[in-house]
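Participant: Could you work out the structure for the sequence below:
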Amino acid sequence: MHAVIPYVIAALLFALGVYGVLRRRNAILVLMAVELMLNAVNLILVAADASIKSTLSGVQPEAWAYPAPEPKAGAIFALFVIVIAAAEVGVGLAIVLQYYRLRRAVVLDEVPLHEHEEQEAR
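Facilitator: Have a look, this model is predicted:
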């Protein structure tokens, strides 16, 4: 497989996620778009790890300016991103569910950003 293909797919996934964040009004769909962007970052991390390893396979470790990178470092960073994404989903869904219990809607355009906007709406 050519090294450019995962980067192009990740760029398309990230662009689709950005479109979802900017265009959607439903809070659940916005959270899904953020998850799509995080998965694009995971794809870039793993692809970069694989392509850098194959590029540096013939270079002696003594010639590197830094110590030799850990094996599967991209996958390890991707694992950290997955953990952060899981925490983000938990907190985000808790906030959305609490707001739904109070207002019976999850449309982001109707969320008051300031306290005086909420008082004027009543």
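
Participant: From here on, just use CA atoms for contacts and neighbour counts.
Facilitator: Noted.

Participant: Just give me the neighbour total for the closest residue to A3 other than its chain neighbours.
Facilitator: Closest residue to A3 apart from its sequence neighbours, by CA to CA, 6 or more residues apart in numbering: S51 at 6.6 Å. Neighbour count for S51, taken as other CA atoms under 10 Å: 14.

Participant: so what's the residue nearest the centre of the chain up against?
Facilitator: Geometric centre of the chain, nearest residue: L38, 1.7 Å, by CA atoms, centre = their mean. Applying CA atoms under 8 Å, 6 or more residues apart in numbering to L38 gives the contacts 14, 81-82, 85.

Participant: structure for this one too, so we can compare:
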Amino acid sequence: MLNQIPLEHILLLSAVLFSLGILAVITKRHAVVVLMGIELIFNAANLNLVAFSRHDPQLMQGQLFSLFVIIIAAAEAAVALAIVLRVYQHFNTANLNQIVTSED
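Facilitator: Alright, predicted model coming up:
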């Protein structure tokens, strides 16, 4: 059997991904970068689901739930990018601070 990566290492990687996603959502001002941060958060959650489901090979709930999260994230990304494009056409900027403070 192949050497398996310990669960603690996978959870640490997931925590780093989640932290980077939160940092991007909180600190960045560009709408596309905020969407990338949200995707990092989704990927961290998926990594946790698959890591925990690997401990019980008879049950596939974590992997199936992760698949549904990936599908939802893809749909969310498509809708969010369409919204960002429309906002950019209207306000001529993707900077979230300028969108919130503009009066139109």
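
Participant: what's the TM-score for these two chains?
Facilitator: TM-score of the superposed chains, computed with TM-score structural alignment, normalised by the length of structure 2, equals 0.89; 100 aligned residues with a CA RMSD of 1.6 Å.

Participant: which residue ranges form the strands in structure 1?
Facilitator: With DSSP state E, there are no strands along structure 1.

Participant: ok, G37 of structure 2 touching L20?
Facilitator: Yes. Counting by CA atoms under 8 Å, L20 is a contact partner of G37 of structure 2 at 7.2 Å.

Participant: Looking at the two now, which is surrounded by more residues?
Facilitator: G37 (23 against 17).

Participant: For I9 of structure 1, see how far away whatever residue of structure 1 lines up with the more buried one is.
Facilitator: Counting by TM-score structural alignment, G37 of structure 2 lines up with A33 in structure 1. Applying CA to CA, to the nearest Å, the value for A33 of structure 1 to I9 of structure 1 is 15 Å.

Participant: all helices for structure 1, in order.
Facilitator: All helices of structure 1, identified by DSSP state H, fall at 4-23, 27-55, 73-103, 115-121.

Participant: quick one on the thing from earlier: what's the closest of the contacts of L38 of structure 1 to R103 of structure 1?
Facilitator: A85 (26.2 Å; CA to CA).

Participant: Any idea how many residues pack against whatever residue of structure 2 lines up with A47 of structure 1?
Facilitator: Aligned by TM-score structural alignment, A47 of structure 1 pairs with A51 of structure 2. When neighbours are counted by other CA under 10 Å, A51 of structure 2 registers 20.

Participant: what sits against A51 of structure 2?
Facilitator: So A51 of structure 2 contacts 7, 10-11 (CA under 8 Å, 6+ apart).
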